[in-house]
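*Asks:* coordinates only, sequence not included:
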């Protein structure tokens, strides 16, 4: 099951919500919700997360995730490593810089006394994501306008044509 499937299920649960996210949805977004039978090989983790093995090795070299090895030296991704990688890939997709991720992971590893700084980082990043969403919404509206100008179909049903 690829990360898009995991995220798709979590996001589907969001469609009927008007208020804060329920804890179950947050757990799905933050982790794998028990769907992963760890440990995973690098090929399995790569497929699940929809990133290249090169990216997984890069995250490991950058100190973002600890990966175990089997007796032959092959990487084995624990459920904890996969949960962290889901978070990391979501943060990278949303534009968080590698240096910020490295700082965040260092704070996590430093312990609970760093929670206020981690919270500040995530609040700031949330504001950035919200700004990006507003900007993308405006870009989508401009694109939809032009499509309609040329006689094309707009809205969600237009996505099914691809």
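*Replies:* Thanks, I have the structure now. What you are looking at is a predicted structure, and each value in this text was computed from that prediction instead of being measured. Numbering: from 1, shown residues only.
*Asks:* From here on, just use CA atoms for contacts and neighbour counts.
*Replies:* Will do.
*Asks:* What is the longest helix along the chain packed up against?
*Replies:* Using DSSP state H to define each element, the chain has its longest helix at helix 115-149. Judged by 3 or more CA pairs under 8 Å, 6 or more residues apart in numbering; DSSP states H and E, the packing partners of helix 115-149 are helix 98-110.
*Asks:* and the angle from the helix it packs on to helix 115-149?
*Replies:* Here helix 98-110 runs at an angle of 140 degrees relative to helix 115-149 (axes from the mean of the first three to the mean of the last three CA atoms, to 10 degrees).
*Asks:* Contacts made by helix 98-110 with the rest, please.
*Replies:* 62-64, 88, 91-92, 114-115, 117-118, 121 (CA atoms under 8 Å, 6 or more residues apart in numbering).
*Asks:* let's bring in a second model and compare:
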């Protein structure tokens, strides 16, 4: 199935301006009809979902651009793309570890306040 930019915007929950920005930055390359209008396919839906996932995990836009360029080249870049993802996974795991440490410290402080409040009452 093919989608107009408006349909694709609704389907992906991204604004038309965001889609145009992604195109300008080389993250997506929609097909064009003879009249020049963009159209998107199911492959684009899957690709946008992956871009959104990378953004949610705080991958820098420059890295997503690099990944997108390699993806556009084709299967010969699979190893390079995997390396990008492995590197990002390492960074993400470090962030998770830090977040868990911070959560633990917050829990300790909350427990301290609970004890202090219960003791004073």
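*Replies:* Nice, I can see it. A quick note: this is a predicted structure, and the numbers were derived from the prediction, not measured.
*Asks:* Onto which residues of structure 2 does the longest helix of structure 1 map?
*Replies:* On structure 2, the counterpart of helix 115-149 of structure 1 by TM-score structural alignment is residues 78-112.
*Asks:* after superposition, how close is that stretch to structure 1?
*Replies:* Compared with structure 1 after the fit, stretch 78-112 of structure 2 shows a mean deviation of 1.4 Å (mean CA distance after the TM-score superposition for structure 1).
*Asks:* Not counting its neighbours along the chain, what's nearest whichever residue in structure 2 pairs up with residue 86 of structure 1?
*Replies:* Under the alignment by TM-score structural alignment, residue 86 of structure 1 pairs with residue 49 in structure 2. Once flanking residues are discounted, residue 49 of structure 2 sits nearest to residue 12: 7.5 Å by CA to CA, 6 or more residues apart in numbering.
*Asks:* quick one, what contacts that neighbour?
*Replies:* Contacts of residue 12 of structure 2 (CA under 8 Å, 6+ apart): 45, 48-49.
*Asks:* From the residues you listed, list just the buried residues.
*Replies:* Among those, the ones that count as buried by 16 or more other CA atoms under 10 Å are residue 48.
*Asks:* about what we covered before: and the match of residue 86 of structure 1, how far from residue 55 of structure 2?
*Replies:* 10 Å (CA to CA, to the nearest Å).
*Asks:* can you check residue 10 of structure 2 too?
*Replies:* 19 Å.
*Asks:* swap in residue 18 of structure 2?
*Replies:* From residue 18 of structure 2 to residue 55 of structure 2 the distance is 13 Å (CA to CA).
*Asks:* again, but for residue 95 of structure 2
*Replies:* Taken as CA to CA, the span from residue 95 of structure 2 to residue 55 of structure 2 is 14 Å.
*Asks:* re the thing from before, of the contacts of helix 98-110 of structure 1, buried ones?
*Replies:* 64, 88, 91, 118.
*Asks:* just those residues now: which is nearest residue 78 of structure 1?
*Replies:* The closest of those to residue 78 of structure 1 turns out to be residue 64 (CA to CA; 14.0 Å).
*Asks:* what's the counterpart of the closest one in structure 2?
*Replies:* Going residue by residue (TM-score structural alignment), residue 64 of structure 1 aligns to residue 27.
*Asks:* any idea which helix or strand carries its match?
*Replies:* Residue 27 of structure 2 belongs to no helix or strand when assigned by DSSP states H and E.
*Asks:* what's it in contact with, if anything?
*Replies:* Contacts of residue 27 of structure 2 (CA under 8 Å, 6+ apart): 64-65, 68-69.
*Asks:* Swap in 7 Å and give it another go.
*Replies:* 65, 68 (CA atoms under 7 Å, 6 or more residues apart in numbering).
*Asks:* any idea how far it is from residue 65 of structure 2?
*Replies:* Relative to residue 65 of structure 2, and taking CA to CA, residue 27 of structure 2 is found at 6 Å.
*Asks:* Thanks again, I'm all set now.
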